[in-house]
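Asker: I would like the atomic coordinates for the input below:
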Amino acid sequence: MKIKGTQLIALVMAVLTLASCGGKADSANDSTKNTDSGKTVSSEGGETSNEEEKPDTDEKPSEISDEKSEKDEKEIIPPSVEFSQASGVYPAGLEISLTAAEEGDIYYTTDGSDPTTSETAVKYENAIAVSDRKNDPNVVSAVDPLLIAGNFNEPNSEKNGFVSTVSAPADSAVDKCTSIRAAVKRADGSFGGIANASYFIGTPEEHIKGLAESCKAAGHDLAVISLSMEYDDLFDSTKGIYVKGDLFDADMEKFLSSKRSRIKDAEQARQMDANYKQRGKEWERRASVSFMEFGTDGAEEKFSQDCGIRIQGNYSRSDLQKGLRLYARKEYGGSNFRYAVFGEDYLNDAGEVMDKFDTLVLRAGGNCAFTAKFNDTYWQSLVHESACDTKHSRPCVVYLNGEYWGLYVLEEDYSNDFFEDVHGVDKSQVVVYKGDAETYKSGYKLDEGEVPDGKPENYYLADLNSFFAMHKDASSDEDYAALCELADPQSVMDYFAIECWINNKWDWPGKNWSMWRTIEKDPDNPYADGRFRFMLYDVEFGGVSGKSDASTNTIREDNYKPKGLLDMGTNNPAVLCFAYMMTNEGFRNEFYDRIQGLSENEFEKTAALAKLQAFEDEYSPLYDQFFERYPDTGSTENAVSGGYASIQCIRDFLEERADNIDRLVKYCEKNLS
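Answerer: Below you'll find the model as predicted:
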């Protein structure tokens, strides 16, 4: 074992830290009849559903379990209103009858607001007429983009504020449905739980352009989510989570007064504090969610329940279209979203279908939100069998308060429940560290789990940091074996091979890395061995510039340290795991085989290009409607074949990347042999 003389202080600190560790629907109700299958068949021969799949009645994921344990003790109030017709698509206007399952009066809203508190709530007396809303004016879509977005801004003429370079969409550019929220008001003034339903009048393809082409390419229906919530919870300047709001105005005033300065460039709009940058339960808002599978012959609702909603992401929070995280909680009526959202073929380590999720993420696309959108999820889809965790996903069209809100990527969330559901570990034993060198002085934060009282945030990294402080390298088999007891070498190898092969270098590895472990060991579960493993996410910069990225030596040019990923003069524990393991000849040779093998296996050109074409065929038919909803932000042509972050960029990158991987290997050999 070799000790770095220059790291004596780090060694002392590490020792001190260790010492301190103690139904498809297409017709109106009057033309249906029951069938033995539980569905209904219209007089015109189409299927409709009269069933609903019932669920069991941050931004920091680590908050989820703690908040749930506290909230789950509260009384669960299930919905007590039934709709005469299930959510879905109907060929003509219809009337919806509401029935109370308990004594009391029914109150309902059609503007997304909470029927238990809203001033617009109406006492139900007669059937609710539902008609085609295509000529209705926009409401949520009419909000000025300047109030929502930090991008698409430029300084105003006085240099003391901003103007938007884009405008809100025309009424005709926003498709619409009717969303109803209803609840029973009891004699004592209390309310039952909120029920909700969404109705589309016409044909599925009249509502979602490109639906037929997308479904044909995918081989299954399209996910559609209808969200209903209070307008002010989104757009109010004080409490709205989707706007710049009062926090932006206050930060702007402080900037202009304290520095006696003026706005110089558009980027400053993103840098200002804002409502949409806030995190935690305080900035979670209640909503109703209806999840439907849309096909050319109708739509079938798979689950409907209330949930919590927060803004999702980091830098992208300031985008015009924002990511959303959906939280299932017992306090809202269901602790999970119960449905095989990502298909029956998605199995956990025990071979069980993944049909239970405590959180779901609607990702706008990150840095590719207004280009191809699926860049991140495409790369992840190629490496689901690797030794690092990946997310499953699918395209999803979202409606907000009855208005088309855009195309999203619906994906899993790396919460503690994810590791329990996928790997069978005890979620209370999971800790996750997440990197963000721009935000945190240490370069990372504890994103999941809690340290014991009085212990530092890097408490669970103590053994790993101690190893780095006490060892000059891991060249000896003894030292390498000791490091492998702390971090899974196969996970380290796969993670860095994948990130380097796809050249995901712009934010990474200073940001967008995460690694997890269990606190205690369970000899019956190989994933509960206390070793750190890596998770893949936010890899949309892979091949983002096309051919020019294909020749990049990502190990050297990672934009992080002079010696790139081999530089041990860093406090980034993720990079140090790789840099130290690369000093071991055995690991190094296996890494060379792995990264070169990616060119012949997971990223083999013909197969990878075919998968890319499949993604294009599934997503691109949905682009036109998206860019009509968000005018002047981009175009289908640019998303498919533009010069940056387009589908063509990934295609050009794949054409040449494999031919350049040997350069990475030779660079390592030159510096390490």
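Asker: Only C-alpha atoms from now on, for both contacts and neighbour counts.
Answerer: OK.
Asker: for the stretch 201-350 of the chain, what spans make up the strands?
Answerer: For the stretch 201-350 of the chain, strands defined by DSSP state E, counting those that start in this stretch occupy the ranges 222-228, 285-295, 298-312, 323-327, 337-338.
Asker: closest to Asn601 out of the ones you listed?
Answerer: Of all those, strand 222-228 sits nearest to Asn601, with 29.4 Å by CA to CA.
Asker: what separates that closest one from the chain centre, distance-wise?
Answerer: 15 Å (CA atoms, centre = their mean, to the nearest Å).
Asker: before we move on, the earlier item: make CSV out of the strands of the stretch 201-350 of the chain and add mean neighbour count.
Answerer: Output for the strands of the stretch 201-350 of the chain, formatted as CSV (neighbours: other CA atoms under 10 Å):
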stretch, mean neighbour count
strand 222-228, 25
strand 285-295, 23
strand 298-312, 26
strand 323-327, 24
strand 337-338, 23
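Asker: Including distance to Ser466, could the ones you listed go into JSON lines?
Answerer: As requested, these are exported to JSON lines (distance: least, CA to CA, whole Å):
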{"stretch": "strand 222-228", "distance to Ser466": "47"}
{"stretch": "strand 285-295", "distance to Ser466": "42"}
{"stretch": "strand 298-312", "distance to Ser466": "34"}
{"stretch": "strand 323-327", "distance to Ser466": "36"}
{"stretch": "strand 337-338", "distance to Ser466": "41"}
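Asker: how many other residues sit next to Ser476?
Answerer: 15 (other CA atoms under 10 Å).
Asker: For the residue nearest to it when sequence neighbours are not counted, which residues are in contact?
Answerer: Distance criterion CA to CA, 6 or more residues apart in numbering; nearest residue to Ser476, sequence neighbours excluded, is Asn584 at 6.7 Å. By CA atoms under 8 Å, 6 or more residues apart in numbering, the contact list for Asn584 reads 474-477, 480.
Asker: Could you tell me the end-to-end distance of stretch 445-460?
Answerer: 11 Å (CA to CA, to the nearest Å).
Asker: follow-up on the earlier one: gap between the residue nearest to Ser476 and Phe591?
Answerer: From Asn584 to Phe591 the distance is 10 Å (CA to CA).
Asker: Check the gap between Tyr623 and Leu407 for me.
Answerer: 8 Å.
Asker: One more: Phe615?
Answerer: Look at Phe615 and Leu407: by CA to CA, they are 14 Å apart.
Asker: is it true that Phe337 touches Val361?
Answerer: No. Phe337 lies out of contact with Val361 (CA atoms under 8 Å); the separation is 12.0 Å.
Asker: And the helices in the stretch 151-300 of the chain, which stretches?
Answerer: 204-207, 211-218, 231-235, 245-258, 267-271 (DSSP state H, counting those that start in this stretch).
Asker: Please give the structure of this sequence too, so both can be compared:
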Amino acid sequence: TAPGNLFDSDLGIYTADNAGREWERPAFFEWFEPDGSRAIGQTVGLRIHGGWSRKYDQKSLRLYARDRYGESALDHRFFRELGVDSFRRLLLRNSGNGWKMAFMRDAIGHELVRGMGLDSQAWRPSVVYLNGHYWGIHNLRERIDRHFLANHHGIAPDGIDLLQNGIRAGDMEHWKRLEQLFTGLTEKPAEWMPALEPLVNLDNLFDYVIAEVFLDNRDWPLNNEQQWRPRTATGRWRWIPYDMDGILGTSGRRPWINTLHGKILYLPVKQPPLFVSMMQALLKEPRGRERFVHRYTTHMQTTLSRARLLRVIDDKQARLAPEMAQHIARWQPTEHSSPQSALPHRDTGDWLAEVQVLRNFAEARHEHVWDDLQTSFKLGEPATLQVGDVPGLLGIEVEGLALPRRGGDWAARFFTRLPMRLTLRLAKGWRLAGWKNNSGPDAEGRFTLNGDTSLQPQLEFEPSHRPMFRSTELEEGDRLRLVFYGIARRTHHVEASTDLAEWQRLKTIGVPDRGAHSLVVPLGGEPGLRFFRVVSDPD
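Answerer: The predicted structure is shown next:
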């Protein structure tokens, strides 16, 4: 772009005096992949992006594709992990408030919440040259707006309500219905979960709060809140984590801080954000506490486990490290820098020390959060729930979240004396017949852990219209054992073929019940393929 568009004292968007303005200037944007191929070369609109970070020597840039510049989209798959290859807007972010620290907190936060099923911004570190001059690392990011939501959810951009300190898309009519529940003069609901569920995706709200609380976002919940809904009759509100530069030990915050207490249960303001009021109401009710706490502890053993946090930190460090020395050298203070705007790092050792702050927080956080939950809700001691693996069982869910596998079974820790909703995921044709020793959830799937417990579901196979093989295993003596489930009270014929055209009957079996049946077939060293099938007689 013309140098004056950036640095002219009156018109330039990159100067200290003008960086806070929402000015846009035309610029020619080129994108090169690591193999040197040019994927993009087009004119875009260029703005400065961000809040406080506009004061830094290196600033974030926002790119706009517009018809008036010749192209209405940036057509390239910038982020391979996404199924998106066309963007209206993109960010080249200076890491926001993380610029002076580890340069990766927001990227870490978004990768973690993506694993939790929340909306997240993709991240790709990139080297930027501005008018041919080396400008250091910028993190290429999606911009959260109605086009972002349209890309990720298959909704038309004009079919979205999006709020952030006011209306960003759509309107607030549906949101006002929520507000009336808390601020209106009408009688409050007898139970909050059934009252809120038609309006709010409660699992999304719980998981959003779990992520922000566990990661201890310093700049939340009074800031950095966004929510959206599809503009349909049944569209419910969901929350979007963003600007997570304040997580994992920012500004000296320690892993033992009880964030749940200070930012949700007893937020010290007269008018908390509406979602905080929702959480306070939900967590006063037994069913709300149960679902929130069990989802929280499950996330801490899966999507937010210590091992996962450390893997994500290591990945971000590895991707940034090759360029970091040159980046730090580029942004050493100049005569135009101020203490507020200057990069404090002098070498990569300073940067690595900041990364270690993240690791230290991640290593210690879980133990304190377990204690915080137990104290805040007066819960029993944690214990282990183990569910044995049996044929037909695909997985176990507690309050809608999958339990992790441990060895051959499913197992996780939960608080005792707190009822949970336990669900089995079964393969097609299988049903739950009961639990070993009659020890398991009730008919509605509710179960209360009172100590270390091992459960064993008893499953039955009920093929609706045809038999099914369970296994085929070679045995000593050149023999094959076939195990199958048949249709109860029917006669079945086990047959073999070498060409799928002519079949030889090997055995006829009456199937009295739903149990497994087996037979051994001598192979006799005969060459060639052998095919087997089970045929049931009609009723």
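Asker: More neighbours: Phe615 and Leu407 of structure 1, which one.
Answerer: Leu407 (26 against 22).
Asker: ok so Leu432 of structure 2 is a helix residue?
Answerer: No. Counting by DSSP: H, G, I helix; E, B strand; the rest coil, Leu432 of structure 2 falls outside a helix, being strand.
Asker: So it sits against Arg425, correct?
Answerer: No. Applying CA under 8 Å, one finds Leu432 of structure 2 not in contact with Arg425, separated by 10.1 Å.
Asker: aligned partner of Leu234 of structure 1 in structure 2?
Answerer: Using TM-score structural alignment, the equivalent of Leu234 of structure 1 in structure 2 is Leu6.
Asker: try Val397 of structure 1
Answerer: By TM-score structural alignment, Val397 of structure 1 lines up with Val127.
Asker: Now do the SS call for that match.
Answerer: strand.
Asker: Could you find the closest non-adjacent residue to it?
Answerer: Ile137 (4.7 Å).
Asker: before we move on, the earlier item: save the helices of the stretch 151-300 of structure 1 as a markdown table, and put in mean neighbour count and distance to Lys33 of structure 1 too.
Answerer: Shown next, in a markdown table, are the helices of the stretch 151-300 of structure 1 (neighbours: other CA atoms under 10 Å; distance: least, CA to CA, whole Å):
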| stretch | mean neighbour count | distance to Lys33 of structure 1 |
| --- | --- | --- |
| helix 204-207 | 18 | 22 |
| helix 211-218 | 19 | 27 |
| helix 231-235 | 19 | 38 |
| helix 245-258 | 16 | 51 |
| helix 267-271 | 18 | 55 |
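Asker: For Leu609 of structure 1, find the nearest of these.
Answerer: helix 211-218 (15.1 Å).
Asker: three-state assignment of the residue nearest to Val127 of structure 2?
Answerer: Classified using three-state DSSP, Ile137 of structure 2 is strand.
Asker: again with the one 3 residues further on
Answerer: Under three-state DSSP, the three-state class of Leu140 of structure 2 is strand.
Asker: Check whether it really touches Leu91, as I assumed.
Answerer: Yes. Counting by CA under 8 Å, Leu140 of structure 2 does reach Leu91; the two are 5.6 Å apart.
Asker: just to revisit the earlier point, can the helices of the stretch 151-300 of structure 1 go into CSV with extra columns for distance to Met515 of structure 1?
Answerer: Compiled in CSV, those are given as follows (distance: least, CA to CA, whole Å):
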stretch, distance to Met515 of structure 1
helix 204-207, 42
helix 211-218, 32
helix 231-235, 33
helix 245-258, 33
helix 267-271, 28
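Asker: What about the aligned residue in structure 1 for Asn94 of structure 2, how many residues nearby?
Answerer: Aligned counterpart of Asn94 of structure 2 in structure 1: Ala364 (TM-score structural alignment). Ala364 of structure 1: 26 surrounding residues under other CA under 10 Å.
Asker: From what I see, Ala364 of structure 1 and Gly323 are in contact.
Answerer: Yes. If you go by CA under 8 Å, Ala364 of structure 1 and Gly323 touch, sitting 5.0 Å apart.
Asker: Leu382 of structure 1: which of the helices of the stretch 151-300 of structure 1 is closest?
Answerer: Closest among the helices of the stretch 151-300 of structure 1, once you apply CA to CA, is helix 211-218, at 16.1 Å.
Asker: residues making contact with that closest one?
Answerer: 204-205, 221-222, 295-296, 614, 617-622.
Asker: Now do it against strand 222-228, angle only.
Answerer: 130 degrees (axes from the mean of the first three to the mean of the last three CA atoms, to 10 degrees).
Asker: Helix 211-218 of structure 1 maps to which residues in structure 2?
Answerer: So helix 211-218 of structure 1 sits over no part of structure 2, by TM-score structural alignment.
Asker: What's Met244 of structure 2 aligned with over in structure 1?
Answerer: So Met244 of structure 2 corresponds to Val539, using TM-score structural alignment.
Asker: And Asp372 of structure 2, by the same measure?
Answerer: In structure 1, Asp372 of structure 2 lands on Leu664 (TM-score structural alignment).
Asker: Checking that match next. Helix, strand or coil?
Answerer: Applying three-state DSSP: Leu664 of structure 1 is helix.
Asker: okay, now it: neighbour count?
Answerer: 21.
Asker: repeat for the one 4 residues further on
Answerer: Using other CA under 10 Å, Cys668 of structure 1 has 19 neighbouring residues.
Asker: For Ser62 of structure 1, give me its contacts.
Answerer: Ser62 of structure 1 neighbours (CA under 8 Å, 6+ apart): 415-416, 447-450.
Asker: measure the match of Met244 of structure 2 to Gly333 of structure 1 for me?
Answerer: 35 Å.
Asker: try Val361 of structure 1
Answerer: Taking CA to CA, one finds Val361 of structure 1 at 19 Å from Gly333 of structure 1.
Asker: Farthest pair within the contacts of Asn584 of structure 1?
Answerer: Ala474 and Asp477 (7.4 Å).
Asker: on that earlier part again, give me the buried entries from the contacts of Asn584 of structure 1.
Answerer: 474-475, 480 (16 or more other CA atoms under 10 Å).
Asker: Make a markdown table out of the residues you listed and add secondary structure and distance to Gly634 of structure 1.
Answerer: Formatted as a markdown table, the buried ones among the contacts of Asn584 of structure 1 follow (DSSP: H, G, I helix; E, B strand; the rest coil; distance: CA to CA, whole Å):
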| residue | secondary structure | distance to Gly634 of structure 1 |
| --- | --- | --- |
| Ala474 | coil | 49 |
| Ser475 | coil | 50 |
| Tyr480 | helix | 50 |
